[in-house]
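Novice: structure for the following, please:
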Amino acid sequence: MKSERGILFILSGPSGVGKGTICKALRAQKLNIQYSVSATTRNPREGETNGVEYFFKTKDEFLKMIEQNELLEWAEYVGNYYGTPIEYVNQTLDEGRDVLLEIEVQGALQVKKSFPEGVFIFLTPPSLDELRSRIVGRGTETEDLINNRMSVAKEEIEMMKHYDYSVVNDEVESACDRIKSIITAEHCKVSHVQPKYEKMFRS
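Specialist: Here you go, the predicted model:
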């Protein structure tokens, strides 16, 4: 049984930067890390399944979760709510397993206040033109919504200064390799390793 608590990794960045694509690629590599499923009030996109990509909730259901303090963080983004169920995250970390949260920037900054020991990774696009192209490529947003997302994205990129690492999503495999390197490095930090040896000395 592992004696040390797992590490909470937070991956976020502007809408359209490819957070979901990166997490899907990391899942395919079967890393020793748990992927936390967020709750949201937005409609499922084609191919998304409730309880896999997200827990899809009605607005009333989501507001009830807020009232009952069942969320580690939550945010309203472009008319929809997003949040992270806290019970699953804490239970997984206590079992000594790492957790990866894929959340919006507003939510990540909330987590930073309550989980300052978390590792915060900001996923960036190669350029703003490329970001716009990816959002347009979804084929799910109107021109007004695309412009709104781009405006929000510029504000979010300015929040990068609050993160520990920045990873450019120029190519999925390369971005995944960088994130895996971050995970390895964090597990080698003295602040993570030392408590295990202190317990050995006391036993």
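Novice: going by C-alpha atoms from here, please, whenever you check contacts or count neighbours.
Specialist: Noted.
Novice: not counting its neighbours along the chain, what's nearest residue 175?
Specialist: Leaving aside its chain neighbours, residue 175 sits nearest to residue 169 (5.4 Å; criterion: CA to CA, 6 or more residues apart in numbering).
Novice: spit out the contact partners of the one you found.
Specialist: 17-18, 123-126, 175 (CA atoms under 8 Å, 6 or more residues apart in numbering).
Novice: from those residues, which land in strands?
Specialist: The strands in this structure, assigned by DSSP state E, contain 123-124 from the contacts of residue 169.
Novice: now render the contacts of residue 169 as JSON lines, adding distance to residue 47.
Specialist: As requested, those are exported to JSON lines (distance: CA to CA, whole Å):
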{"residue": "17", "distance to residue 47": "19"}
{"residue": "18", "distance to residue 47": "16"}
{"residue": "123", "distance to residue 47": "23"}
{"residue": "124", "distance to residue 47": "25"}
{"residue": "125", "distance to residue 47": "24"}
{"residue": "126", "distance to residue 47": "26"}
{"residue": "175", "distance to residue 47": "23"}
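Novice: let's see this one next, to set against the first:
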Amino acid sequence: MNAQAASQKTGSSGPETGARRRGLLIILSSPSGAGKSTLARRLIAWDPAISFSVSATTRPPRPGEVNGREYHFRCREEFSAMVAAGEMLEHAEVFGNLYGSPRGPVEEAVEAGRDTLFDIDWQGGQQIANSPLKSDTISVFILPPSIAELRHRLETRGQDSAEVIAGRMAKARDEISHWAEYDYVLINRDLEDTAARLIAIVTAERLRRERQPGLSPFVLGLNREFEAQP
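Specialist: Predicted structure coming up:
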């Protein structure tokens, strides 16, 4: 069985037990430019059964972005009303715009045994880690190999003005200071190697004893087999 097929099998049940586990909330965070969005895409390419959490935001759409695909685009009043109604699992203001994860789709995915991936900052990660879904959450922080390389990546991707890049670099130090709040930390020196380590983390977390609800009855069955022996 290849890695993807194995991941999809363990995505719905514990190994050979037939019992469906709860879905995982997989949090990826990093300073802008460290590679978390690319790694998120690699993880979903490895296992398409993982769904990407579509955030809501008050920032205007960029060229080519579609409402409901990249983001749920909302005005500030609509976003604030969702927060007030408890409809956001997490939310934060970043560079003058509000971002948040609608709660309903995430809870439905967890109950159905589907994993959800979050590409969010440390503020959102902390809110989810302290939410009622904290036992279903794993968090991974991505570090750049150096600050010089971080700046180089921001400059060469050609998405932001010099002013925006300066703002992202100023914010990076504060973001990196929260690395110790995460379950796992990966230094993204090489994309292929980092993606492989991220996949290994998710595979191992899916197989944790407490995430395999069918293990207890399976072991009871083994004990009954012992007792039935002559």
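Novice: report the TM-score for the pair.
Specialist: Here the superposed chains carry a TM-score of 0.89, computed using TM-score structural alignment, normalised by the length of the first structure; 201 aligned residues with a CA RMSD of 2.1 Å.
Novice: sorry, back to before: measure the counterpart of the residue nearest to residue 175 of the first structure in the second structure to residue 146 of the second structure for me?
Specialist: Aligned by TM-score structural alignment, residue 169 of the first structure pairs with residue 188 of the second structure. Using CA to CA, to the nearest Å, we find residue 188 of the second structure at a distance of 10 Å from residue 146 of the second structure.
Novice: let's have the contacts of residue 169 of the first structure in a markdown table, adding neighbour count.
Specialist: Listed next are the contacts of residue 169 of the first structure as a markdown table, based on neighbours: other CA atoms under 10 Å:
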| residue | neighbour count |
| --- | --- |
| 17 | 25 |
| 18 | 21 |
| 123 | 24 |
| 124 | 24 |
| 125 | 21 |
| 126 | 14 |
| 175 | 19 |
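Novice: still contacting in the second structure, which of the contacts of residue 169 of the first structure?
Specialist: Mapping these onto the second structure (both residues aligned by TM-score structural alignment, their matches' CA atoms under 8 Å) leaves 17-18, 123-126, 175 still in contact.
Novice: of all the residues you listed, which comes closest to residue 191 of the first structure?
Specialist: residue 123 (24.8 Å; CA to CA).
Novice: which residues does the corresponding residue of the second structure for the closest one contact?
Specialist: Mapped onto the second structure by TM-score structural alignment, residue 123 of the first structure lines up with residue 142. The contact partners of residue 142 of the second structure, by CA under 8 Å, 6+ apart, come to 28-31, 34-36, 185-188.
Novice: restricted to helices, list the residues you listed.
Specialist: If you go by DSSP state H, the contacts of residue 142 of the second structure have residue 36 in helices.
Novice: just the buried ones from the contacts of residue 142 of the second structure?
Specialist: Buried members of the contacts of residue 142 of the second structure, scored by 16 or more other CA atoms under 10 Å, are 28-31, 34-36, 185-188.
Novice: just the closest of those residues to residue 171 of the second structure, please.
Specialist: For those, the closest approach to residue 171 of the second structure (CA to CA) belongs to residue 31, at 7.7 Å.
Novice: which residues touch the one residue sitting closest to the centre of the first structure?
Specialist: Of all residues in the first structure, the one closest to the mean position by CA atoms, centre = their mean is residue 102, 1.9 Å from it. By CA under 8 Å, 6+ apart, the contact set of residue 102 of the first structure is 10-12, 19-20, 23, 36, 38.
Novice: next one: residue 166 of the first structure
Specialist: So, once contact is read as CA under 8 Å, 6+ apart, residue 166 of the first structure ends up touching 121-124, 160.
Novice: ok, 7 Å please
Specialist: Contacts for residue 166 of the first structure (CA atoms under 7 Å, 6 or more residues apart in numbering) come out as 121-124.
Novice: same question, residue 168 of the first structure
Specialist: 123-126, 175.
Novice: who touches the helix or strand hosting residue 173 of the first structure?
Specialist: Per DSSP states H and E, residue 173 of the first structure falls inside helix 172-187. Residues outside helix 172-187 of the first structure that contact it (CA under 7 Å, 6+ apart): 22, 26, 167-169.
Novice: again with stretch 75-92 of the first structure
Specialist: The contact list for stretch 75-92 of the first structure (CA under 7 Å, 6+ apart) reads 36, 38-42, 70-74, 99, 106-107.
Novice: onto which residues of the second structure does that stretch map?
Specialist: Using TM-score structural alignment, stretch 75-92 of the first structure corresponds to residues 92-109 of the second structure.
Novice: which parts of that stretch are buried?
Specialist: 92, 98-102, 106-107, 109.
Novice: what about residue 92 of the first structure, distance to residue 181 of the first structure?
Specialist: Applying CA to CA to residue 92 of the first structure and residue 181 of the first structure gives a distance of 22 Å.
Novice: oops, could you answer that again for residue 78 of the first structure instead?
Specialist: Taking CA to CA as the measure, residue 78 of the first structure falls 33 Å from residue 181 of the first structure.
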